[in-house]
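J.: Output the structure for:
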Amino acid sequence: MGGAFLAAAVLARLGGRIGLPTIPLFILAGILLGPHTPGVVLVSDPHDLEMLSALGLVLLLFYLGLEFHMDDLKSGGRKMALAGGTYLALNVGAGLGFGFALGWGTSEALVLAGVLGISSSAIVTKVLVDTGRLGNPETKPILGIIVVEDIFLALYLAALQPILSGADSLAAAVMDGGKAFGFLLLLALAARFGTRLVSRLFDTRDDELLVISFLGAAVFVAGVSEWFGVADAIGAFMVGLMLGSTASGDRIRTLVHPLRDAFGAIFFFAFGLSIDPGDLPVVVWPVLAAVAVTLLMNVLAGLGAARVYGFGAGPAANISTTLLARGEFALILATMAAGAGLDERLSPFIAGYVLLLAVLGPLAAGRSEWLARILPGGRGPALADGPGPGREERAKADSVP
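T.: As a prediction, this is how the structure comes out:
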């Protein structure tokens, strides 16, 4: 475990010097030090890190729940729903069609719909910070789309769970789905109406007690969720949703951050351990085709969102490129697919797809002015940040001695 942390840290530091995100580097560390590559084998059996990996997944979704607020939907209104719905319709629909075109099976196509359809919240947030675009007007629809994706993800995984579990009949599948949606609805109602009670239960000034309390709640509800047929990570997401609106929400966000980063790294590292690089050449053409489809759908979705908000070519390019990366959600689906015994080509396909887009996404976002030039209404790099405070604020910052 210590070697895994150190290997991930070394690669991440090296990649950070050339502007690469950490997620693909953590996966690469697992690939290089796993049983499928020559040289040092740090972990011979990926199952040795299975519990730590599961904890990393739970903490990743728990943190996303903390960042999400019901008020975000109310303030965004129709524009947020329309932009997010358009993005999902284009990307999830294209992913489903792509999955059927590959001919790997119906369950596999349903998994690929989510893989190709949902952006990486972690990478999107990092891109916005690194490019200095948090003050740009198009950042609000970008975050709105992420919020809509998070809601869709919860419903999508709840619906996908009984399919992957191999229900014996339609009635059994409906029963499993009903049980999952019922429990999910119960968690949603608790998040909506139980904030005061939850706030009292977690009201303590002692950081040690607060950490033990929220960690215990997240892991416990995650386990109960899995028993009801809802993905454990979604149970953790709902706990985060509840705690994020309490009086202790800000402290919890601060305290969970290092835990999320540490065990999240183990999750990505453990995923890399399970990948055999020798399998990647088998899926290289499907991976390249999927990346091309995602690029096209993101450009169309960016143009659609820009039109909804009345933006020009620059913000449209920023939206398209910022939301391009795929990451943790795709890996969640890969883990579920492997556990369900689906086509063995899915794991190397998802790994290659995530690695490629996790690198291309931030690089494309940093050069979004190239895309802005060729979009309708584009006149050059000056439009890359679009109207609003983004470029002006940075220009003022640059002029300060």
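
J.: okay, CA-based contacts and neighbour counts for the rest of this
T.: Fine.

J.: give me the element residue 113 is part of.
T.: In this assignment (DSSP states H and E), residue 113 forms part of helix 106-117.

J.: For stretch 187-207, what is the distance to the chain centroid?
T.: 25 Å (C-alpha atoms, centre = their mean, to the nearest Å).

J.: that older thread, immediately after the helix holding residue 113, which helix or strand?
T.: Following helix 106-117 toward the C-terminus (DSSP H and E): helix 121-130.

J.: So which other helices or strands are in contact with that following helix?
T.: Taking 3 or more C-alpha pairs under 8 Å, 6 or more residues apart in numbering; DSSP states H and E as contact, the helices and strands that helix 121-130 lies on are helix 313-322, helix 346-366.

J.: closest one to residue 294 among these?
T.: Closest of these to residue 294 is helix 346-366, at 9.2 Å (criterion: C-alpha to C-alpha).

J.: quick one: that closest one to helix 313-322, angle?
T.: Computed by axes from the mean of the first three to the mean of the last three C-alpha atoms, to 10 degrees, the angle separating helix 346-366 from helix 313-322 equals 150 degrees.

J.: got CSV for the helices and strands packed on helix 121-130, with distance to residue 373 and mean neighbour count too?
T.: As requested, the helices and strands packed on helix 121-130 are exported to CSV (distance: least, C-alpha to C-alpha, whole Å; neighbours: other C-alpha atoms under 10 Å):
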stretch, distance to residue 373, mean neighbour count
helix 313-322, 8, 30
helix 346-366, 14, 23
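
J.: For residue 56, which of the ones you listed is the nearest?
T.: Taking C-alpha to C-alpha, helix 346-366 is the member of these nearest to residue 56, at 17.7 Å.

J.: So which bits of the helix or strand following that closest one are buried?
T.: Per DSSP H and E, the first helix or strand lying C-terminal to helix 346-366 is helix 368-374. For helix 368-374, the neighbour count (16 or more other C-alpha atoms under 10 Å) marks 368-373 as buried.

J.: Which elements pack onto helix 368-374?
T.: Packing partners of helix 368-374 (3+ C-alpha pairs under 8 Å, 6+ apart): helix 313-322.

J.: for the stretch 201-350 of the chain, what spans make up the helices?
T.: 207-227, 232-244, 249-273, 284-309, 313-322, 328-339, 346-366 (DSSP state H, counting those that start in this stretch).

J.: Give me the distance between the spatially most central residue of the chain and residue 328.
T.: With distances taken as C-alpha atoms, centre = their mean, residue 120 lies nearest the centre of the chain, 3.3 Å away. To residue 328, residue 120 is 6 Å away according to C-alpha to C-alpha, to the nearest Å.

J.: Next: residue 387.
T.: Note on residue 387: its distance to residue 328, by C-alpha to C-alpha, is 32 Å.

J.: I have a second one here; can you model it like the first so I can compare?
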Amino acid sequence: MATEQSLILDFTIVLGAAAAGGYLANRLRQPVLLGYLASGLIVGPFGFKLLSDVSQIKSLAEIGVAFLLFALGVEFSLAELKRVKDIALQGSLLQIGLTTALVAFVTIILGWASGLSQGIFLGVVLSLSSTAMVLKTLTERGEINTLHGQIMLAILIAQDLALGVILAILPALQQPENIALALGIAIFKILVFVAVAIALSKWIVPRLISSFAATESNELFLLAVIALCLGVALTTASLGLSIAMGAFVAGLMISEIDYADQTLAKVLPLRDTFASLFFASIGMLIDPVLLIHNLGLIIGLVLLVMVGKALIVLPIVLRFGYSLKTAVVVSFGINQIGEFSFVLALEGWRLELISQQTYLLLLATTAITLVLTPMWLDSAPHLADSFNHIPGLTNFLRRFSAPKTIFMPERMSNHVVVAGYGRVGQVIVKILQSQGYPVLVIENSEAAAQRLRLHQIPYIFGDADSELVLEKAHLQTAKALAIALPDPASTRLLLKRALSIAPQLDVIVRSHIDSEIDFLTQMGAREVVQPEFEAALELGNHLLKTLGAEESHIRSVINAIRTDKYISIRPE
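T.: Presented below is the predicted three-dimensional model:
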């Protein structure tokens, strides 16, 4: 009984400390996993030694790894990958391969790696980026649907998919002298396992899950999902592969069936709980004295990773025909080390591919790169613009900023320029064309450019905020400019540059957040539209009609709200 109470006490201490650490990190606008790591350090053997049995907590943390990878498998979407599939697949393979090669070369030359196997392992660990951190940062900045946001997420999804394969072939690195044979055996095991998994996911798993769902019992459904996740994970462990890979494949089995969303909704609370336990258990391994003594080495590793990965990603994105600005933002967005590198590093330590000291150095390096990611993303657009003003580089870089394709008459006048051909831009173009007004679209997505060509709509393919692109848009003779870009930073830069070319131009801008309305107006926008407020006005319009208000009164109320830039309806 005392042992059971001891485990409950340890479990409570870790979860309580993780909650406090995560809350503090959130208040400081840092990733919550850094709070989990810190909480583990504080309560662990190198901190206040509050736990009586750390090994039991680490055993429970294994479930966190399984649920983490299982949820990733359920969330994985082939549809998302198809949108930018070329750079997602080819680009991510290039990035992982080149990063692994560079890190292996540098670490072996400098003596940080004891051999080729360890060098390759370190390269693979450092090649992965943080899907959670990048997704959170893009969401906060309103840049999920931007071109650079889509490219980043596509590469990250491909990296996450590669993680399953990496975990499977990791044991082969234990036998560097027979690595070809070991890899062959590992790949054979993977193929057999995947074949069985595909068969199960096609004929058995959907029927099994639907049977439990038909009971309309939440607890039975959840028990079935947990049993599937842990059962497949233990199967891969018995084959000499990793628990993490099995959990990921179990998630993939469910990802394409009708109950995927319901499964994810049930598993997420468990995932978040046990994942916090996993990251806290990693924090328990951190020896602060060791980190302080190696602070210079850690800073060097951070610079090597973040600068090195950015220099690798930059030419890869340019190679696929994207602009310099897009390439810089993407390279600065995914140059950190990801949360799944913790899983890999822990697995490598268990397999004795790295020492405990190297493992701790990797943890510290990963944590610092995650903290720096938002700052690097903030500086990326400004750095891309400054490149164009560096003597000697200007002529070389102009070809990356210049429009890639121009599908329009040589001369245009009295036209409306529409920047962005997403959902909002497409509606604007349809309205203008239905009334017979000439339109010119500026767009940097190849998929959108194909639709424009198909419908014979004049367009310029390039970044709308590029000076070279705007020079081709005949803004001096245009009637108006409608800015419907998903990126707030590009919106502001485009507005500034457009008005510098044509100061009297009538510019209407889509605002992303409330605080931008006044700022864009002060910059010179003739009209600033906030989509959520406009939707609310239309709903209010309909309700007032239903309640019997006069049409003229309704128009005066709505016009007054629009005239004062939504001030009367903005949240306090």
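
J.: What does the superposition give as a TM-score?
T.: Remark: TM-score between the superposed chains equals 0.88 [TM-score structural alignment, normalised by the length of the first structure]; 392 aligned residues with a C-alpha RMSD of 2.8 Å.

J.: hmm, back to that, contact partners for the residue nearest to the centre of the first structure?
T.: 323, 325-329 (C-alpha atoms under 8 Å, 6 or more residues apart in numbering).

J.: next one: residue 314 of the second structure
T.: Going by C-alpha under 8 Å, 6+ apart, the list of residues near residue 314 of the second structure reads 327-328, 330-331.

J.: Check these against residue 217 of the second structure and report the nearest one.
T.: Checking the contacts of residue 314 of the second structure against residue 217 of the second structure with C-alpha to C-alpha, the nearest one is residue 330 at 44.5 Å.

J.: Return the residues in contact with the closest one.
T.: 148-149, 151-152, 313-314, 317.

J.: which residues in the stretch 401-550 of the second structure form helices?
T.: Using DSSP H, counting those that start in this stretch, helices in the stretch 401-550 of the second structure cover 423-434, 446-454, 467-471, 488-501, 516-523, 531-546.

J.: Mind putting those helices into JSON lines with distance to residue 115 of the second structure and mean neighbour count?
T.: Output for the helices of the stretch 401-550 of the second structure, formatted as JSON lines (distance: least, C-alpha to C-alpha, whole Å; neighbours: other C-alpha under 10 Å):
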{"stretch": "helix 423-434", "distance to residue 115 of the second structure": "53", "mean neighbour count": "14"}
{"stretch": "helix 446-454", "distance to residue 115 of the second structure": "44", "mean neighbour count": "14"}
{"stretch": "helix 467-471", "distance to residue 115 of the second structure": "50", "mean neighbour count": "18"}
{"stretch": "helix 488-501", "distance to residue 115 of the second structure": "45", "mean neighbour count": "18"}
{"stretch": "helix 516-523", "distance to residue 115 of the second structure": "54", "mean neighbour count": "16"}
{"stretch": "helix 531-546", "distance to residue 115 of the second structure": "57", "mean neighbour count": "13"}
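
J.: Check the spacing between the nearest residue to residue 167 of the first structure once chain neighbours are set aside and residue 160 of the first structure real quick.
T.: Computed as C-alpha to C-alpha, 6 or more residues apart in numbering, the closest residue to residue 167 of the first structure that is not its neighbour in sequence is residue 173, at 5.1 Å. Here the criterion is C-alpha to C-alpha. By it, residue 173 of the first structure lies 10 Å from residue 160 of the first structure.

J.: Which part of the first structure matches stretch 84-94 of the second structure?
T.: Taken onto the first structure by TM-score structural alignment, stretch 84-94 of the second structure occupies residues 76-86 there.

J.: no, scratch that, I was asking about stretch 424-431 of the second structure
T.: Using TM-score structural alignment, stretch 424-431 of the second structure lines up with nothing in the first structure.

J.: tell me the angle of the helix holding residue 113 of the first structure relative to helix 284-309?
T.: Angle of helix 106-117 of the first structure versus helix 284-309, following the same axes, to 10 degrees, is 50 degrees.

J.: Residue in the second structure paired with the residue nearest to residue 167 of the first structure?
T.: Using TM-score structural alignment as the criterion, residue 173 of the first structure maps onto residue 182 of the second structure.

J.: can I assume that match is in contact with residue 172?
T.: Yes - counting by C-alpha atoms under 8 Å, residue 172 is a contact partner of residue 182 of the second structure at 4.8 Å.

J.: on that earlier part again, return the two entries of the buried residues of helix 368-374 of the first structure that lie farthest from one another.
T.: Pairwise distances across the buried residues of helix 368-374 of the first structure peak at 8.9 Å for 368 and 373 (criterion: C-alpha to C-alpha).

J.: give me the number of residues near residue 147 of the second structure?
T.: The local packing of residue 147 of the second structure (other C-alpha atoms under 10 Å) involves 20 other residues.

J.: what's the distance between it and residue 448 of the second structure?
T.: Distance from residue 147 of the second structure to residue 448 of the second structure, by C-alpha to C-alpha: 11 Å.

J.: and residue 127 of the second structure, what does it touch?
T.: 95-96, 99-100, 309, 337.

J.: Now check residue 369 of the second structure against the first structure: what is it aligned to?
T.: Under the alignment (TM-score structural alignment), residue 369 of the second structure pairs with residue 357 of the first structure.

J.: sorry, back to before: mean distance, the match of stretch 84-94 of the second structure to its aligned residues in the second structure?
T.: Superposing on the second structure places stretch 76-86 of the first structure at an average distance of 2.6 Å from its equivalents, by mean C-alpha distance after the TM-score superposition for the first structure.

J.: for that stretch, the distance to its chain's centre please.
T.: Relative to the centre of its chain, stretch 76-86 of the first structure is centred 19 Å away, using C-alpha atoms, centre = their mean.

J.: Save the helices and strands packed on helix 121-130 of the first structure as a markdown table, and put in distance to residue 192 of the first structure too.
T.: As requested, those are exported to a markdown table (distance: least, C-alpha to C-alpha, whole Å):
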| stretch | distance to residue 192 of the first structure |
| --- | --- |
| helix 313-322 | 30 |
| helix 346-366 | 34 |
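
J.: Could you point out which of these sits nearest residue 246 of the first structure?
T.: helix 313-322 (30.5 Å).

J.: between the closest one and helix 121-130, how many degrees?
T.: Between helix 313-322 of the first structure and helix 121-130, the angle comes out at 140 degrees (the same axes, to 10 degrees).

J.: Helix 313-322 of the first structure vs the second structure, average offset?
T.: Mean deviation for helix 313-322 of the first structure: 2.7 Å (mean C-alpha distance after the TM-score superposition for the first structure).

J.: re earlier: OK, contacts around the residue nearest to residue 167 of the first structure?
T.: Counted by C-alpha under 8 Å, 6+ apart, residue 173 of the first structure has contacts 162-163, 167.
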